[in-house]
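> Fold the stuff below for me.
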Amino acid sequence: MSMPPAAAQLDVKKHFTSSILLWVRTDQPRQTGMDYWKGPHSGIISATPGLEEYRQIHLAEHNPGRWPATDGVETSIPVDRKIDGVAEVTFRSALAPAQGRKQTNLAYQDEINVFRRTLLYAGPPNSSRWYDVAGPGEKVGARALVYLRRRDGAGAGEFRKLVKKQLVPALAGTGVLKELRTQTFLPWIEKLWDTPNVAHDNPHDQHFHASLMLGFTDTAARDAFFTADVIQDLSDQLAPLVSAIHAYDVTAALTYVKNGDILPHYQE
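A predicted model of the protein is given here:
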């Protein structure tokens, strides 16, 4: 895969980010859970010391899978594992998580009020990367969140290299993205986020190993992106190392903490 010159020189900021995948309770209307997360629960997380950014990613209720069908790759999102939202928590430093234990314990206790399953995916410091792909004044009007599962037998180092050296330049080289963030994850460990009264079932064949946040000018640009030949070609090249690509439509990306400051009201 060739690397477009412009993509090869992308400005990038490296961060220390964790993502908590969330499934809201099913014994109440879905919107009730999403609103509680957006409201009372957000205040608990926002007050956590040591945060650089806290962002909620709200996913559409109907999400069969945006990624084009690819031989040997799961691109249809299984209904029983379809995620409702993701909490993106970016820390100021590797020591910051220890500063927030009190608030983390409050979040543990509050989860049962809104969620039925939560899974924490973490990467080492600097493994979260935010690429500067938007031009001056360009805004994000639509987003997609993509999760990648590494194929059994594929090496972790080879997979990370694929994301950084091939996937990112190819995506940036399309010229249509207004936001591009990537995370590569350490092996999933339940004890990192073993909250009470909430499920953490995560069979090995359901684990994810990386995520991509893709931002577009509007929904039309997002639609066109996923039906373009370049994405199908890229998908075929990913197939030897990737067993699943789940692409979700994002309905909202709400920022509560930005540049280390708690915002008086979330930003979209």
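> Only C-alpha atoms from now on, for both contacts and neighbour counts.
Noted.
> so what's Pro68 up against?
Counting by CA atoms under 8 Å, 6 or more residues apart in numbering, Pro68 touches 75, 226-227, 231-232, 235.
> Just the ones of those residues in helices?
226, 231-232, 235 (DSSP state H).
> Redo those as a markdown table? Include distance to Asn105.
Shown next, in a markdown table, are those (distance: CA to CA, whole Å):
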| residue | distance to Asn105 |
| --- | --- |
| Phe226 | 40 |
| Ile231 | 42 |
| Gln232 | 44 |
| Ser235 | 41 |
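> Same list (those) but as CSV, adding distance to His265 and neighbour count.
What follows is those, written out as CSV (distance: CA to CA, whole Å; neighbours: other CA atoms under 10 Å):
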residue, distance to His265, neighbour count
Phe226, 33, 16
Ile231, 36, 17
Gln232, 39, 16
Ser235, 39, 20
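> which among those gets closest to Pro5?
Ile231 (18.9 Å; CA to CA).
> now the other sequence, so there's something to compare against:
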Amino acid sequence: MWPAIDGVQTAIPADRKIDGVAEVTFQSVLAPLKGREQTKLAYADEINVFRRTLLYAGPPNSSRWYDVAGPGQTVGARALIYLRRRDGVGAGAFRKFVNEQLAPALAETGVLKELRTQTFLPWIEKLWDTPDVAHDNPHDQHFHASVSLGFTDTAARDAFFTGNAIEDLSNRLAPQVSAIHAYDVNATLTYVKNGDILPRYQE
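Predicted coordinates for the structure are as follows:
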């Protein structure tokens, strides 16, 4: 989906392709302790659904939303992009790049109706070591950030990835990353909204 860049992996290897993402946001750093019963249920059920699961965690305030949509504008298509930090680029410098350079550059394209960045803590298998499910994640396969992009529709999304803005973004990213894995998002399902469990998921 992301155009080829010399020295950057943009083609997603078939055996590392992500088929879905479940995202949980906690109200506080102590909130996970209150959800231990739900966690036990998830541990037992994963084998029925997944072959491999990987958990990337972020510290408080590591996820940022940007106000890019005009009044009444809605999102009709999304893309999710995972970034792998290049060797030699420090974690702090990379977070600063994502938040202070990449996000503004994306916002300035003028085509986005939704923009969100996330930066991750170092991956640790023991944070989510469910039984009977693979968690293999070699060091050179780790991701360090993600970017969620929202567009008016699929045509706008396709135009973004084939337009002129993508070349400037690629030039900014190339010194910082060794991989850019971009996915088109087929559906986004919300199960909890404003802290309340919904009777049925919302799309």
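> After superposition, what is the TM-score?
After superposition, the two chains reach a TM-score (TM-score structural alignment, normalised by the length of the second structure) of 0.98; 203 aligned residues with a CA RMSD of 0.8 Å.
> Looking at the ones in helices among the contacts of Pro68 of the first structure, which one is closest to Ile44 of the first structure?
Nearest to Ile44 of the first structure among those, with distances taken as CA to CA, is Phe226, at 36.1 Å.
> residue in the second structure matching the closest one?
Aligning on TM-score structural alignment places Phe226 of the first structure opposite Phe161 in the second structure.
> counterpart of whichever strand or helix holds His15 of the first structure in the second structure, which residues?
Using DSSP states H and E, His15 of the first structure maps to strand 12-24. Against the second structure, there is no aligned range for strand 12-24 of the first structure (TM-score structural alignment).
> contact partners of that strand?
30, 33-34, 82-94, 114-132, 183.
> picking up where we left off before, so which pair among the contacts of Pro68 of the first structure is furthest apart in space?
Longest span within these, CA to CA: Thr75 and Thr227, 13.6 Å.
> Between these two, point out the one with more neighbours.
Each of Thr75 of the first structure and Thr227 has its neighbours counted (other CA atoms under 10 Å); Thr75 has more, 21 against 13.
> and that one, what pairs with it in the second structure?
Per TM-score structural alignment, Thr75 of the first structure is aligned with Thr10.
> and if you look at Ser93 of the first structure?
Match for Ser93 of the first structure (TM-score structural alignment): Ser28.
> burial count for its match?
8.
> just checking, what residue in the first structure corresponds to Lys126 of the second structure?
In the first structure, Lys126 of the second structure lands on Lys191 (TM-score structural alignment).
> Surely its match is in a helix?
Yes - counting by DSSP: H, G, I helix; E, B strand; the rest coil, Lys191 of the first structure is part of a helix.
> Next up, the contacts around it.
Lys191 of the first structure touches nothing, counting by CA under 8 Å, 6+ apart.
> How about Val89 of the first structure?
17-19, 51-55.
> go with 6 Å
17-18, 54 (CA atoms under 6 Å, 6 or more residues apart in numbering).
> most surrounded residue in those residues?
Thr17 (29 neighbours).
> Count the residues that sit near the closest residue to that one other than its chain neighbours.
Of all residues not flanking Thr17 of the first structure in the chain, Thr90 sits nearest, at 4.2 Å (CA to CA, 6 or more residues apart in numbering). The number of residues packed near Thr90 of the first structure is 25, by other CA under 10 Å.
> So which residues of the stretch 151-268 of the first structure form helices?
Remark: helices assigned in the stretch 151-268 of the first structure by DSSP state H, counting those that start in this stretch are 156-161, 168-172, 219-226, 229-238.
> Nearest spatial neighbour of the residue most central in space within the first structure, chain-adjacent residues omitted?
Geometric centre of the first structure, nearest residue: Ser211, 5.1 Å, by CA atoms, centre = their mean. Closest residue to Ser211 of the first structure apart from its sequence neighbours, by CA to CA, 6+ apart: Tyr147 at 4.5 Å.
> quick one on the thing from earlier: distance of the match of Thr75 of the first structure from Asn61 of the second structure?
Distance of Thr10 of the second structure to Asn61 of the second structure, given as CA to CA, to the nearest Å: 28 Å.
> Check Ala105 of the second structure too.
20 Å.
> Give me the more crowded residue out of the two.
The residue with more neighbours, out of Ala105 of the second structure and Asn61 and counting by other CA under 10 Å, is Ala105; that gives 16 against 8.
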